[in-house]
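Colleague: give me a 3D structure for the following:
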Amino acid sequence: MNLAWIIFVLIAIGQVKTDPVTENDREVVNITNIDILIQSLESQKWNSDETPCFNTMMKTLTHAKNFTLWAVWILDSIQLPIGQLYGAGVHIGNYDECLFPDKRMDVNEDMPQFKYCVNNLTLTEKLDEESYSRDPDVTADLYLNKRTKFRRSLTKALWGLCVPSACEPHSVSKIARAFLQISHLSPMDDTTRIEVAYCKTGKPEEYSLGFYIFVLSVTAFSILTISFSYYYSTGRSSSDTFVGELARSFCLTRNMKELTKLRDDEIYSMNLMRIISSFLIVAGHVIIVNSLHSTVNLLDSEEMAYKTSDFMIHLDLTTDSFFTISGLLFMRGMFTDKWKSPLKYMWKRYIRLMIALGFVTAYLALAFQYGIDGPLYDTIPREEIEACQTNWWHSILMIHNVVDARNMCNLVSWYVPCDFQLSIVAAILFCIYQKNKSLGITFLSATFTVGTVLSGLANYWYKFRPNPMDGFETYPRHSKEFTDNFIKPYTHASPFLIGAVIGYIIYTYKPKDYRKRISKFWSYVAVAIALLVMRLCLYGGYYYFFVSTVPSAQSGVYAAFNRAVWSTAICTIIVVCEYGDITILQKSFEWFPLVPISRLSYTAFLLQLPIELYYMGTLRTLVQNDYYQLTILSIGFSIMCYVGSFFVWLLVEAPLININNMLTYKTWKNVREKSVTSSDKQD
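Modeller: As a prediction, the model looks like this:
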């Protein structure tokens, strides 16, 4: 029986088909990223009003699976977050590929329309620095718990995506979340907040009436300058007539000579100081601009900044060099003014400051937006443009550093109203001094004391740091240290007044009559001490940012006196170069090209913001921030600022200054009177 059963089983097995299984018999399923993305999109909660957006996105992904050109094109423009842990806080993708596919392929009516949307991405709202860890085996969220050296959070980013035009902001954030869920950052999906910052369609803005007015005005000035220059060169005009003096005001040759003319009372030592200060300010702003949005290697960039921070972090002191020089020139000018009219002199100074400021303000408010486009344009550049369009009149009145300062036009122009306000104070002190010298000195001392004390008290009372640097996450416009303290006139009163005192000394003891009164030994000693003091002042910024981070009475005392000490060191170098015997510096300062470049520094200072905004607003990719890149950008921006300043001087600034002097002092009549007097003497 058992044998029969065994035989039966063997026969049955022999009847079973044993053909091998081939690849065609097995169902092969290929899961792609697009399939996962489709699942992520479907898992979002979509409302009925979001159906057009959802359907368009699903259509795009379906066509992308079939490798249809237009759909692959759109997905190819999208970049998942990369380098977030290394500080790359902006993920742009390909802006032009998203918005302008018609430039490289034929677009038909069946192809959906897309727009470029930038999202604010916050991976976690709460930072727990106590649980921060660099252990490679811990979860990555622990590494993100601590801010960087310059107080940047690695959990925040801007993320640009190409999405259907039919999508509203709440739908865009769902698409962004779906993409986040297929990225390496998906474990933080539950804690991540996504908000749409802005969207761009790529359609150019229509030119406004203000744009045409600005362009026509610049064109008119250019035509007038060329026409009057030619008319004046023919020799048919005379300076003793209104038309002749008007032609002379626009004359390119005359204005070029005015820019390069060496005056008898030229203070050569200030020229190089202005240029160096201007370059250092531009370099500092380049670091800030790159670190805010456009640096692919923020952590390396911060390490570089940290190594030089004992020198660079308190570079705002270089603005006090400008205040010192401005106070010196203002007070010397008041004493040498041949008209002896403080009101006329103040009006002349207002015009001198206002023309360049007004030109840059008008450019930012009326024309700048039409020449710039890019994925980051709607961040800081758009904010600056809107501030100028709203508060341009604050600039005209010279009050934008004290009235609605957070919305001032041209952020770097805070210097101009602050300088003018301090000029008013100095003019009042000048008038008092002219009436009663002892009373004038008393008021000067009191004003200096009040400015110094207020600066220290404000820092101590409101818990401000002595320098306005607030790290690489906060734009200065949104920093209380900057808008509520640093740009106020009392903060810079002491440098301006110290410069004013030196201006009076130079007026009284004219350098050409007192050359080399200080011996060579003491000249070198004084300059060495001044440089050492300046170095210590710069180190204070590092100390109170990295070492003593909590504002205290000590930091308040430093804030009260550091700018006055810096100004004193600057004045020491000026005095030694004018009255001492230090040939190396004197020869360097007297190099002729420094004279015109120095005179262009004011307008160049104002032009740096539009140039930096254009750089940021047109960026298509992040940059590597290192010493080489910083040097190239700083030199390039500085050259562009001075070249722009040169053209503004020839076409706008110099002609309007000349016209103001012509109308204020009736210069053509004075020429006629001098001519008559000369004829009488000859007779």
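Colleague: contacts, neighbours, all on C-alpha from now
Modeller: Noted.
Colleague: for the residue nearest to the spatial centre of the chain, what are its contacts?
Modeller: Centroid check for the chain by CA atoms, centre = their mean gives residue 609 as the closest residue, at 4.7 Å. By CA atoms under 8 Å, 6 or more residues apart in numbering, the residues touching residue 609 are 410-412.
Colleague: strands along the chain, start to end?
Modeller: 90-91, 114-122, 156-164, 193-200 (DSSP state E).
Colleague: could you say what helices and strands the third one packs with?
Modeller: What that stands for is strand 156-164. Judged by 3 or more CA pairs under 8 Å, 6 or more residues apart in numbering; DSSP states H and E, the packing partners of strand 156-164 are helix 51-65, strand 90-91, strand 114-122, helix 169-181.
Colleague: which outside residues touch stretch 636-648?
Modeller: Looking at what lies outside stretch 636-648 - CA under 8 Å, 6+ apart - the contacts are 278-279, 282, 356, 597, 600-601, 603-605, 607-608, 611-612.
Colleague: repeat for stretch 544-557
Modeller: 455-460, 463-466.
Colleague: got it, and stretch 142-156?
Modeller: Against stretch 142-156 from outside (CA under 8 Å, 6+ apart): 84-87, 89, 120-124, 126-129, 131-134, 299, 302, 306, 470-473.
Colleague: any chance of a PyMOL selection covering the buried ones in the residues you listed?
Modeller: Buried members of the contacts of stretch 142-156, defined by 16 or more other CA atoms under 10 Å, are picked up in PyMOL with:
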select buried, resi 84+85+87+89+120+121+122+123+124+127+132+133+299+302+306+470+471+472+473
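Colleague: one more to line up against the first:
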Amino acid sequence: MKLTLLNLTLLLTSTYGYVTNNVKFTETTTKLPDDNISEESANKKTSVNVNESSKSRSNYIYLEDVLVGLKLQNWTEEEMPCLNQTLVLIRSLQNFTLWAVWEWDSVSSQPLGILSGNRYQLGNFDQCMNPPWLKTHPEVQSQYCLAEVSLERTDNAKKRRLDDIKPYENALDFIQHHTPNYRPLSYLTWGACVPAVCQPRSVERLVSAVLARSHLGAAGLRPRIAVSEPCQQRNSPREFDGVFYAFIAVMVVLAIVCLICTIITARKRENDNSLSLDICKAFCLKENSKDLLRMQKEGIEVIYGIRYLTICFIVMCHQAGMLNSGPISNGIGVDKELALSPFAVFLLHDDVFVDTFFVISGFLMAKTITSYKRLPNIFVLALKRYIRLVVALAVVIFYVCAIFPYTGSGPLWERFKTGETGACRANWWVNLLMLSNYVNTDNVCIVVSWYIPCDFHLFVLSCITYALYKRWRYLGLAIASVLSIASIIAPGVVNYVNNLSAVQLFTFDFVADPRANEQFQLAYIKTHTRAAAYIIGFFAGSYFNTHKSEKDLMLSKKRSLVGACAAVVIMLLVMVSGTSYLWRNYSPTEGALYAALNRPVWAVGLVMLILCCSFGKVPLLKSFLSWYPWVPLSRLAYGLYLVHTVLIIRNVGIARNPVYYDNLSVFMSSLSVIALGTFYAYIIWLLAEAPINNLFMLLVKRRKVPLKPSAPDNFVESQPGTSCAKTGNTNTGYLHDNIKENLNISSKM
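Modeller: This is a model prediction of the structure:
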């Protein structure tokens, strides 16, 4: 009997020890209720603690599965420090040690929202990069890495189109199928917070082990993972290179010179005609600001409003496209909206807005060059045009190379920084030589800068053709006719031969990486495929300059209104018809025909609008587009065109997590980019554009080269005889010169 009692006592003791030794968290152990607690309360508390204990146990099992998955992989000798540190991390995580939980908590253990188009699983970048013990405990330092994940099926099921999404269909079919012009759901960008000793190959193993324990791994999707970018560490030194200091020095020197010249100019007498004063006037901030306010009343004032409103539309479209290419949580919804929403008309085929600038540039070029009684040196005209275009471009390229890398941070920042700064540091010389739309187009510096060499090429070609026309009339007409016909045929031929889409649609595939887009390189940015709009604008400008003084050509109010309405309808039809190629089938011949005609038709519509407003009276529209505040803004449109993408890319590149895309947010963000970009354009104008252009005009004047009227600018109309290039004359573009003294306030703009 005693022996039996002894055995029973030992059994109870050992059982108690076994239970208590396996409890990881004492807070979740179930305790007997006190005597003063009701039975119902005790049962409720016991139930909660049991659930918490079960949850902790499931988390424990999950970590054990990850641990087993890591050990089963083939680790090389170089990767062993990473494996050992990861094992320490997981064991510390099981004990809920702060540093381990801090690091693990900054990683997405499960992909979220991939069915709605959320590609970016970025976790918490700042939590990973900024632990409180960063400087005191380097042994637990972490790093942030980006892994590109491609989800592949293990059963090789047949892909099929899901026209009608049904709740009981296989989700793998939905994920795996890539609908044309929609973003793929089988690609993820995964942010991982891992020990600092881990190499890229080791990071791939860690992400693979985590994904294998997720619902995607359980569903039969096999991840293919690649870490191709260097991981980011908080203690990595941010060193400023020589290019950074060079940019700061140049801009500071320019600012000081402009300030000193402004002070000197203000103290000099007006009748001082010395060369030194002319040079000071070239840098004078006050005089150059006055130049922005000068308005040339020649009957085409509507171009001021058209120019600035067009660049505003372009900024909004680029804001929408670049935001769509970044981390957004509702990507599939955005793709559907672009395919079905009325807003798609202004977003998918918005590239015709750029043709507006080609039309205006050709129009002003013809208006100016046909005004010469004796054609000046073509080389001087081309050089002036080159300087006008290249100064602001050089400043922006310099900024992207020198300052842009230090303006942000984030999980995607290194990728954006490398893409923009790397391209500019490698190909800045191509841009300055006006060859960026033909040379190294897959790595072009500042994607939107393709327009600038196109404009310059067409300007030079127009000068040569017109010079031939003035010397040998029929030869010039023949060459102009051949160029005009070729400019219309070339886009269609390029489209047909390369089997391209009828129009460059701004879908996800394009906005995600425009540099790698085949149609962008072959057709979108080439001078020979974008010349038609410029040539049509040139003919319209020549016609206007020849007949502007003929009263017989003046249109009645009714005719001008009908013509303006017809012009707007034509341009809308071009945009609507282009969008239709997103969702309907068409033959290659039809696509080539549309590619050849859509830009010329748009240009014809715009020319009709300008001429109806110039030769007639279009109520409200003409007054609005000729509104005086458009004058200074339109002269800053070129600078805004150059800087706006830099601002947008910076805003998208510093994103920490996906945002919800909606049209109102895009509109509000666009307004801020337009306002800030216009301000930066003004600074560039004061410190670089205006001074250098004025110095060139001063040099031309001293050499007595006839250059009046001056050559037009692409976004800014011709600027003959600016004050800083004159001697002893006051500026003729000041606000006082454009507003009458007896000004009557009217509600009409």
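Colleague: please state their TM-score.
Modeller: After superposition, the two chains reach a TM-score (TM-score structural alignment, normalised by the length of the first structure) of 0.91; 660 aligned residues with a CA RMSD of 2.9 Å.
Colleague: quick one on the thing from earlier: against residue 68 of the second structure, how distant is the counterpart of the residue nearest to the centre of the first structure in the second structure?
Modeller: With TM-score structural alignment defining the correspondence, residue 609 of the first structure maps onto residue 645 in the second structure. To residue 68 of the second structure, residue 645 of the second structure is 47 Å away according to CA to CA, to the nearest Å.
Colleague: residue 210 is in contact with residue 107 of the second structure, correct?
Modeller: No - if you go by CA atoms under 8 Å, residue 107 of the second structure and residue 210 don't touch, sitting 10.1 Å apart.
Colleague: would you map the helices across the stretch 251-400 of the first structure?
Modeller: Secondary structure of the stretch 251-400 of the first structure (DSSP state H, counting those that start in this stretch): helices located at 252-260, 269-289, 298-307, 309-312, 317-336, 342-362, 380-396.
Colleague: right, and the ones you listed - which one's nearest residue 49 of the first structure?
Modeller: Relative to residue 49 of the first structure, the nearest member of the helices of the stretch 251-400 of the first structure by CA to CA is helix 380-396, separated by 30.4 Å.
Colleague: tell me which residues of the closest one are tucked away?
Modeller: 380-381, 384-388, 391-396.
Colleague: now stretch 37-55 of the first structure
Modeller: So stretch 37-55 of the first structure, judged by 16+ other CA under 10 Å, has buried residues 37-38, 40-41, 53-54.
Colleague: what would those look like in a markdown table with distance to residue 579 of the first structure?
Modeller: Output for those, formatted as a markdown table (distance: CA to CA, whole Å):
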| residue | distance to residue 579 of the first structure |
| --- | --- |
| 37 | 76 |
| 38 | 79 |
| 40 | 77 |
| 41 | 77 |
| 53 | 76 |
| 54 | 78 |
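Colleague: closest one of those to residue 267 of the first structure?
Modeller: Among the buried residues of stretch 37-55 of the first structure, and counting by CA to CA, the member closest to residue 267 of the first structure is residue 53, at 67.4 Å.
Colleague: show me what contacts the aligned partner of the closest one in the second structure?
Modeller: Correspondence of residue 53 of the first structure to the second structure, assessed by TM-score structural alignment: residue 82. By CA under 8 Å, 6+ apart, the contact list for residue 82 of the second structure reads 195, 197-199, 202.
Colleague: which of these are buried?
Modeller: For the contacts of residue 82 of the second structure, a burial check counting by 16+ other CA under 10 Å picks out 195, 197-199, 202.
Colleague: can you tell me which of the contacts of stretch 544-557 of the first structure is nearest residue 635 of the first structure?
Modeller: Closest to residue 635 of the first structure out of these is residue 466 (28.5 Å), distances taken as CA to CA.
Colleague: pretty sure the closest one contacts residue 541?
Modeller: Yes - the pair residue 466 of the first structure / residue 541 is scored as a contact, 7.0 Å apart, by CA under 8 Å.
Colleague: and residue 564 of the first structure, how far from residue 275 of the first structure?
Modeller: 21 Å.
Colleague: nope, residue 625 of the first structure is what I was after
Modeller: Using CA to CA, we find residue 625 of the first structure at a distance of 24 Å from residue 275 of the first structure.
Colleague: same question, residue 237 of the first structure
Modeller: Distance of residue 237 of the first structure to residue 275 of the first structure, computed by CA to CA: 37 Å.
Colleague: go on, residue 320 of the first structure?
Modeller: Residue 320 of the first structure sits 14 Å away from residue 275 of the first structure, going by CA to CA.
Colleague: and the top helix by length along the first structure, which stretch of the second structure?
Modeller: Assignment by DSSP state H gives helix 553-579 as the longest helix of the first structure. Following TM-score structural alignment, the aligned partner range for helix 553-579 of the first structure in the second structure is 589-615.
Colleague: any idea what residue 168 of the second structure aligns with in the first structure?
Modeller: Here residue 168 of the second structure is matched to residue 137 in the first structure, going by TM-score structural alignment.
Colleague: ok, now residue 249 of the second structure?
Modeller: Match for residue 249 of the second structure (TM-score structural alignment): residue 216.
Colleague: what's the spacing between that match and residue 366 of the first structure?
Modeller: For residue 216 of the first structure, the distance to residue 366 of the first structure equals 12 Å [CA to CA].
Colleague: run through the residues that contact residue 201 of the second structure.
Modeller: Residues near residue 201 of the second structure by CA under 8 Å, 6+ apart: residue 227.
Colleague: aligned partner of it in the first structure?
Modeller: So residue 201 of the second structure corresponds to residue 170, using TM-score structural alignment.
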